[in-house]
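Colleague: Test case, fold it:
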Amino acid sequence: MTNFKAIVLDLDGTLLNGDGKILAKTKLALQKEMENGTKIILATGRPVNMTLEFHKELGLETPMICLNGAVVFDRLNGKVISYEALKKQEIAHIYKLVSNEAKLVLFHTAHANFQMKNELELNVEDYYPIEPLGSVPSEDEQILKISAYMHDRKRYEAIMALEDDYQIAEWPDNIEITKMYITKWHSLQFVLEQLNISSSETIAFGDGANDIAMIKNVGLGVAMGNAIPKLIEVCHFVTTTNEEEGIYQFLNKNLIDSKLLHKAK
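Modeller: Next comes the predicted model:
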């Protein structure tokens, strides 16, 4: 058990294994933490509709942080309680910069994913909950995040063109773009304030670029064994991988087993 009041969990590569499942020991460890009063908070790059099942599976009542912090959703009341949308001129600017070279461009609202361009040799709808190509968001649907899938050199060029005006999370095959300063950490501060919990009383687990600010700023930031090097550089501890139930291993060993955990350099 921990002495912390909140545990924040990224989903893909952290809470979920490669098959998109919460493994049994991890689920049990989190349930024990909740029984002892610890608040469990999900913080993910996914939209709301792709996060709900895991929030329900764990029986959580806390707000969900989705789309890299661009939206906070209260599942129990079915309401968005905080969001930061891209303006129309920002959307047009981003799309103009990425659309020529990107093979796939997605616009994300709180509850849906829209294919604005798709030149991939596969049907994305078979792998990803997504609206059919040609569907567009309605006038009252806010665009909160844009994803662009492109090759290395063009991805680097897009980052250079966008990073002064927008928040960028980079992955091996794509970039995710939100309004400047919008991160999981930004929205986590809002959620913690609602719960009357300080960041120093919080543990966060993550593995990717969109977890860096959160891991760096909480009381205890834990990188998964499969985390990117940039995250490992700023974390406090490294646990085992998501396939090895790294969250369970960390919580079960109570931060002291040097065979499983090591202080990040």
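
Colleague: Going by C-alpha atoms from here, please, whenever you check contacts or count neighbours.
Modeller: OK.

Colleague: Can you give me the first-to-last residue distance of stretch 229-243?
Modeller: End-to-end distance for stretch 229-243: 18 Å, by Cα to Cα, to the nearest Å.

Colleague: Centre of the chain to that stretch, how far?
Modeller: 15 Å (Cα atoms, centre = their mean, to the nearest Å).

Colleague: Equivalent analysis for stretch 87-106, please.
Modeller: 21 Å.

Colleague: Which positions in that stretch come out as buried?
Modeller: 91, 94, 95, 98, 99, 102, 103, 104, 105, 106 (16 or more other Cα atoms under 10 Å).

Colleague: and those, which of them are in strands?
Modeller: Among the buried residues of stretch 87-106, the members falling in strands (DSSP state E) are 104, 105, 106.

Colleague: Skipping its backbone neighbours, what lies nearest the second one in space?
Modeller: Leaving out its chain neighbours, the residue that sits closest to residue 105 by Cα to Cα, 6 or more residues apart in numbering is residue 148, at 4.6 Å.

Colleague: ok but the one you found is inside a strand, no?
Modeller: Yes. Per DSSP: H, G, I helix; E, B strand; the rest coil, residue 148 lies within a strand segment.

Colleague: please give me the structure for this one as well, since I'd like to look at both together:
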Amino acid sequence: MAIKAIAMDIDGTLTNDQKVISPRTREKLLAAQESGIKLILASGRPAWGLHALAQELDLQNHDGLLVAFNGAHVVDAQTDEVLFDQAMPADELHRLIDHLQNYDVIPMISLGRDLHVEDSYHCMITLPDGSQKNIVKYERDACDLKIREVESLHEVVDTYPVDKLLTAGDPAYLQAHYEEMYAPFKQTLSGMFTADWYFEYTAPGIDKARALEGALPKLGIDASEVVSFGDGQNDKSMIEWAGTGVAMGNAVDEVKAVAQMVTANNNEDGIAVALDKLLG
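Modeller: Now for the predicted structure:
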């Protein structure tokens, strides 16, 4: 069956470790788009954090889609029309904020172009190699956001609908504690790793596959006509749902296990390598 859409995760998939799209991958995607294939950016990032990459791939002139917050928010890149949005239940979000005070994690909420944190100086995490990362600055820079310090994240929830709460922490610490962090909310919120140092929460049932399943039929595109690319736990549903699910060479094992194809890693033009085989 002909391919009508290409859905791609961003970090660790579309972009290399320097957070840029390589020339070969860019050219292959632009050529696919010119042939009539719709491009979809599907990420845990906020919608604002997808705009620069969308412009680089000219999605605004080809009616591409932006799937943000792991599927909680879908935007038409050409018109900026919000096609889908599912905020977290406010009562559960308040309860979650209180619960997270028991753990050594850094909670963040993105709204528009603002990254809300309670303490902009509580920002360092330790990686497995012993190096430290300013995770607030990292998130700000990766998504082109502005840091907004608030007395409490409860204030944000009381004022705006919130699609996602992101927690950051030392990878070893998160691995040791994420189950107890998530346990009280398994029936009321979705929770997942999106990087070794990120565990995040969205509304129940939210994932990338659900977002695509809701948006694409309206455009005359069936799952069997979609190629999806991903590397992380939050990409698994999209890889399973698409007619052709492709895991990056750097993908976690659970994504590789459900993929129909494993391509090169994100530093070796994995998307372009796979599209050369699939599209010629």
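
Colleague: Quick check: TM-score for this pair?
Modeller: Taking TM-score structural alignment, normalised by the length of structure 1 as the basis, the two superposed chains have a TM-score of 0.88; 255 aligned residues with a Cα RMSD of 2.2 Å.

Colleague: re the thing from before, out of the ones in strands among the buried residues of stretch 87-106 of structure 1, who's nearest residue 45 of structure 1?
Modeller: residue 106 (13.0 Å; Cα to Cα).

Colleague: Contact partners for that closest one?
Modeller: Taking Cα atoms under 8 Å, 6 or more residues apart in numbering, we find residue 106 of structure 1 in contact with 113, 114, 115, 116, 117, 146, 147, 148.

Colleague: Of those residues, just say which sits nearest to residue 137 of structure 1.
Modeller: residue 114 (7.2 Å).

Colleague: Matching the closest one against structure 2, which residue comes up?
Modeller: Under the alignment defined by TM-score structural alignment, residue 114 of structure 1 corresponds to residue 116 in structure 2.

Colleague: all strands for the stretch 51-200 of structure 2, in order.
Modeller: Applying DSSP state E, counting those that start in this stretch to the stretch 51-200 of structure 2 gives strands spanning 65-68, 73-76, 82-85, 106-111, 114-117, 124-126, 132-134, 146-149, 164-168, 190-195, 198-202.

Colleague: need those in CSV with distance to residue 222 of structure 2, can you?
Modeller: Shown next, in CSV, are the strands of the stretch 51-200 of structure 2 (distance: least, Cα to Cα, whole Å):
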stretch, distance to residue 222 of structure 2
strand 65-68, 15
strand 73-76, 17
strand 82-85, 17
strand 106-111, 31
strand 114-117, 35
strand 124-126, 42
strand 132-134, 41
strand 146-149, 38
strand 164-168, 28
strand 190-195, 25
strand 198-202, 26
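
Colleague: can you tell which of the ones you listed is closest to residue 253 of structure 2?
Modeller: strand 190-195 (13.6 Å).

Colleague: just checking, what residue in structure 2 corresponds to residue 40 of structure 1?
Modeller: Match for residue 40 of structure 1 (TM-score structural alignment): residue 39.

Colleague: on that earlier part again, please check the contacts of residue 106 of structure 1 and keep the buried ones.
Modeller: 113, 114, 115, 116, 117, 146, 147, 148.

Colleague: I figured residue 11 of structure 1 hits residue 41, correct?
Modeller: No. If you go by Cα atoms under 8 Å, residue 11 of structure 1 and residue 41 don't touch, sitting 10.6 Å apart.

Colleague: do you know how far the counterpart of residue 99 of structure 2 in structure 1 is from residue 177 of structure 1?
Modeller: The equivalent of residue 99 of structure 2 in structure 1 is residue 97 (alignment by TM-score structural alignment). Distance, residue 97 of structure 1 to residue 177 of structure 1, by Cα to Cα: 12 Å.

Colleague: do the same with residue 13 of structure 1
Modeller: Distance from residue 13 of structure 1 to residue 177 of structure 1, by Cα to Cα: 20 Å.
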